[in-house]
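Asks: here is a sequence together with a model predicted from it:
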Amino acid sequence: MGAFTADRTGHFAGQDTTSANGTVFVETFTGTATMNPDCTGSATVIGNVLGETHFDFVLVDKRTEMLLIRKDPGTVIFGSAKRQQD
């Protein structure tokens, strides 16, 4: 669980709390994303704990929600993110 901010050029930064194999940690991250016209996309995330990770995503519900899955071998992470009002 966490939060991030993104700009219109595909850069983002944030922080989240994660549990991996029973170990809970806080990770600060930055990254870049590219989005296709059909609202699918991919992102590379650089975190202070997990290092470089890769995700595929799709924007749904009028681009207010993101469904995502990590695509690095040997991992099973999926989730969602909701846009917060300004």
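Replies: Sure thing, it's come through.
Asks: please make it C-alpha for all contacts and neighbour counts, starting now.
Replies: OK.
Asks: Phe57 - how many residues pack around it?
Replies: Using other CA atoms under 10 Å, Phe57 has 21 neighbouring residues.
Asks: here's the one I want to compare it with:
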Amino acid sequence: MADSNPLHGVTLEQIVTRLSGYYGWAELGRRINVRCFQDNPSVPSSLKFLRKTPWARTKVEELYLYMLRKHRLTFEETGPDTD
């Protein structure tokens, strides 16, 4: 049976990179109120903080899952890009 957890096999670094690419640091910092996203943000500084702060990591993972669901719904409604 295949693993149905969408976080399976996805690293925290991949999650932060994808979220920052999708939302941008400013919006990411607005959605998740943590300094590592607001003050001179970077992937390495975010990873250092998130690995030590379970509540913040949970929020990041939840936002990532929301982004995946939203992206999937948009794709299903509009179809694939044809560029």
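Replies: Ah, there it is. The structure presented is a predicted model; accordingly, all values stated were derived computationally and were not measured.
Asks: quick TM-score on the pair, please.
Replies: With the length set by TM-score structural alignment, normalised by the length of structure 2, the two chains reach a TM-score of 0.27; 41 aligned residues with a CA RMSD of 3.8 Å.
Asks: in the longest helix anywhere in structure 2, what counts as buried?
Replies: Secondary structure of structure 2 per DSSP state H: the longest helix is helix 54-78. Residues of helix 54-78 of structure 2 classed as buried: Ala56, Arg57, Val60, Glu61, Leu63, Tyr64, Met67 (neighbour count, 16 or more other CA atoms under 10 Å).
Asks: ok, now how distant is the first one from Tyr66 of structure 2?
Replies: This points to Ala56 of structure 2. 15 Å (CA to CA, to the nearest Å).
Asks: with Phe37 of structure 2 instead?
Replies: From Phe37 of structure 2 to Tyr66 of structure 2 the distance is 18 Å (CA to CA).
Asks: same thing with Thr58 of structure 2?
Replies: Relative to Tyr66 of structure 2, and taking CA to CA, Thr58 of structure 2 is found at 12 Å.
Asks: residues contacting the host helix or strand of Lys48 of structure 2, please?
Replies: According to DSSP states H and E, Lys48 of structure 2 maps onto helix 43-52. Here helix 43-52 of structure 2 makes contact (CA atoms under 8 Å, 6 or more residues apart in numbering) with Leu12, Glu13, Val16, Thr17, Cys36, Phe37, Ala56, Arg57.
Asks: Ala81 of structure 1 against Leu59, yeah?
Replies: No: contact between Ala81 of structure 1 and Leu59 fails when scored by CA atoms under 8 Å: they sit 9.4 Å apart.
Asks: who has more neighbours out of those two?
Replies: Leu59 (19 against 15).
Asks: can I assume that one is in contact with Thr40?
Replies: Yes: counting by CA under 8 Å, Leu59 of structure 1 touches Thr40, with 6.5 Å between them.
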